[in-house]
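S.K.: Can you look at this prediction? I've put the sequence above it.
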Amino acid sequence: MTDQVPSRAWQANIGYLFHPVIEQHDNMRIADVGTGTGIWLRDLADALPNTCQLDGFDLSNIMFPSKDALPANIAFHHQNLLLPFPDEYIGKYDVVNVRVMVVALSSNEWEPAPGGYLQWIDCAAHDCVIKGVPEGKQASNAQRGLDLFRKTLNTLGKTSNIAILHSIFQKSGLVSCEEEICSLDNPETRENVNLAVVVGIQHILTAAFKLHKLDEIQSIDQIMELKEAVLGDLHDMSCYFCYDVYVVVGRKLD
């Protein structure tokens, strides 16, 4: 499972790669922090002139694609977001993009300090709900999966509240801060969102199990059984997971 499923589902609901407030030109330098497979950068490369330099940074380089499969203006770098970046990258970017960090980081680790624009796109993972359950029915397996997901995030200390991100931008001295909230309710993307949520539940439960912090689950097999049961509810009842995606943009004054 790569980041392509949630990325493309988010894109279909948000409708843009760059927030409209961000000024674009032919020689932009863009950084994507927590880039994963670089799917956002690869989509961006198709939309921008090849004179733009696109750099992806991630804690792990496992998902980085082969250089042979990339445009010449995309480069990937192994970098921990919480450690100082080399001087060669500081203050060099027109835009720093951050995505899908709300689960990876806790709220006290969010203080941003980039150059140029900062665009942070993330989800209200804790507030995911199930919609479309037929009257008189209960998607009990899907609800149990969500409940375990939330409890496990709290156990692991990932008690982030994406709704405070806009105020963090302002407190960090960023100007022209804007926030847009998009509900992932597009019928055309529901199947992708369902898959992304189910795989997310599986991954967070597996991580907690390996850390011996999951009392309700005694084996990986139980996690896989829960995954199949959740998928069964979604299929049999034609219901779907839904959550909000937040796009927060701000600019650091020179």
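M.R.: Yes, it's here. Residues are numbered from 1 along each chain as shown.
S.K.: from here on, contacts and neighbour counts on C-alpha atoms
M.R.: OK.
S.K.: So Val247 is in contact with Gln119, correct?
M.R.: Yes - under the criterion of Cα atoms under 8 Å, Val247 lies in contact with Gln119, with a separation of 7.0 Å.
S.K.: list residues touching both of those two?
M.R.: His19 (Cα atoms under 8 Å, 6 or more residues apart in numbering).
S.K.: May I ask you to confirm that Lys213 is in contact with Leu153?
M.R.: No - Lys213 is beyond contact range of Leu153, at 10.4 Å (criterion: Cα under 8 Å).
S.K.: Among those two, which residue is more densely surrounded?
M.R.: A count of neighbours by other Cα atoms under 10 Å puts Leu153 above the other of Lys213 and Leu153, at 20 against 15.
S.K.: which residues sit in contact with that one?
M.R.: Leu153 makes contacts with Val103, Thr159, Ile204, as judged by Cα under 8 Å, 6+ apart.
S.K.: just the strands in this protein please.
M.R.: Using DSSP state E, the strands of the chain run over 29-33, 53-58, 74-78, 95-99, 117-123, 129-131, 175-183, 240-242, 244-251.
S.K.: Could you check how far the closest residue to Asp127 other than its chain neighbours is from Met1?
M.R.: Spatial nearest neighbour of Asp127, chain neighbours left out: Tyr243 (6.4 Å); criterion: Cα to Cα, 6 or more residues apart in numbering. Per Cα to Cα, to the nearest Å, Tyr243 is found 20 Å from Met1.
S.K.: quick one: Asn141 from Val133, how far?
M.R.: With Cα to Cα as the criterion, Asn141 and Val133 are 12 Å apart.
S.K.: So in this protein, which helix runs the longest?
M.R.: Ranked by residue count under DSSP state H, the longest helix found in the chain is helix 190-210.
S.K.: take a look at this one as well, against the first:
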Amino acid sequence: MANFRLQPTQLPFLDNVCILEAVDQSSASIQLNAQHKLLVKAVGYHLHPTIIQPHLPAEPKVADLGAGTGTFLVDIANQYPSTAQFDGYDISDVAWLPPTERPANVTLHLTNCKKPPPPALHGAYDLVTLRFLNSGMGIEDWHPRASHAFQLLKPGGALQWIEANFAQVLPILQSHPDAVTSASEKGTVRAMHESPHTDWFVANLPPILDSLGFHGIKQNVTRTDRLPETRAELSRLFFGALYGILRRMAASGRKDAWTLEEAEEIYAEMLREVDAGAYVTCDLHQFFAFKPL
């Protein structure tokens, strides 16, 4: 396993920001687990109930690329026998759930997917999942990620890949007419300028999957504001991610960056606007595909 290293998840929907801003392993895990629960609610499932679940064997082997805390795999493992196998791969172990909080059949690996998986892992998994890697992906990264997933799958294996289209986060919305959004829009525009091409995957990932030989390719779309009760907390998490970007820009000493004090001020105002009814929403694109038998 030492040679199989996955691409770092730099700014997947809040993940890396939470890790970088957290002061210790416990706080990083808490933030990522809160994010995980909210995003599962927004999507509506862990594994798609009609496209993916019926396709899996009774004791599946599952790989999660960009596993974060490992909570996603733990949740899935609890739905299957202890003889199923769940492997999570991530660039950092800072937020991993401790072994005492993971079933014995959930294993986490320090990895970096710039390099392809070793031959020993080719055809090893019934399902490969990827989630919320978009912000850390350049245009050149999508094909290798998809290719590595294809290599990991058994013949007939399934791919589930979920991404957020951050290009849609503006305008900031209001839950009632008198909510103010000026600070939220200003902070979002400034931070998201650092993450171009965040909607490139929408039109281009399906052709990439097709070119690799996947078949049965499907794409579903939901929105993060699907459940009104999650809008405020998802917005706070998203703005926390943007604040992390603004802080790193300030620390870089760039002439075009806000100062740390300016970043703190705009972030505090963004949170006040959320409390008053402003919220962020974007599309969640879910891609499903299968490796031929």
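M.R.: Yep, that arrived. Predicted model, so just to flag it, every value in this text is computed and none were measured.
S.K.: hmm, back to that, and the residue nearest to Asp127 of structure 1? What does it align with in structure 2?
M.R.: Aligned by TM-score structural alignment, Tyr243 of structure 1 pairs with Cys282 of structure 2.
S.K.: Contacts only, for its match.
M.R.: Residues in contact with Cys282 of structure 2, defined by Cα under 8 Å, 6+ apart, are Ala164, Asn165, Phe166, Ala167, Gln168, Val169, Arg223, Thr224, Asp225.
S.K.: again, only this time at 6 Å
M.R.: Contacts for Cys282 of structure 2 (Cα atoms under 6 Å, 6 or more residues apart in numbering) come out as Asn165, Gln168, Val169, Arg223, Thr224.
S.K.: so what corresponds to the second one in structure 1?
M.R.: Residue-level alignment of Gln168 of structure 2 against structure 1, with TM-score structural alignment as criterion, gives Asp127.
S.K.: repeat for the fourth one
M.R.: For Arg223 of structure 2, the aligned residue in structure 1 is Ser183 (criterion: TM-score structural alignment).
S.K.: quick check: stretch 106-118 of structure 2 aligns to which part of structure 1?
M.R.: Using TM-score structural alignment, stretch 106-118 of structure 2 pairs with 74-86 in structure 1.
S.K.: before we move on, what about stretch 76-87 of structure 2?
M.R.: Mapping stretch 76-87 of structure 2 onto structure 1 (TM-score structural alignment) gives residues 44-55.
S.K.: List the buried residues for that stretch?
M.R.: Leu44, Ala45, Asn50, Cys52, Gln53, Leu54, Asp55 (16 or more other Cα atoms under 10 Å).
S.K.: likewise stretch 96-113 of structure 1?
M.R.: 96-103, 105-107, 110, 112-113.
S.K.: Can you lay out those as a markdown table showing distance to Asn27 of structure 1?
M.R.: Shown next, in a markdown table, are those (distance: Cα to Cα, whole Å):
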| residue | distance to Asn27 of structure 1 |
| --- | --- |
| Val96 | 15 |
| Asn97 | 17 |
| Val98 | 20 |
| Arg99 | 23 |
| Val100 | 26 |
| Met101 | 27 |
| Val102 | 30 |
| Val103 | 33 |
| Leu105 | 31 |
| Ser106 | 34 |
| Ser107 | 33 |
| Trp110 | 28 |
| Pro112 | 24 |
| Ala113 | 22 |
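S.K.: nearest spatial neighbour of Ile172 of structure 2, skipping sequence neighbours?
M.R.: Looking at Ile172 of structure 2 with Cα to Cα, 6+ apart, the closest residue is Val280, at 5.4 Å.
S.K.: Any figure for the gap between the one you found and Arg190 of structure 2?
M.R.: For Val280 of structure 2, the distance to Arg190 of structure 2 - Cα to Cα - is 15 Å.
S.K.: Between those two, which is the more surrounded one?
M.R.: Using other Cα under 10 Å as the criterion, Val280 of structure 2 and Arg190 rank with Val280 on top: 25 against 14.
S.K.: Roughly how far does the more buried one sit from Ser195 of structure 2?
M.R.: Counting by Cα to Cα - Val280 of structure 2 and Ser195 of structure 2 are separated by 17 Å.
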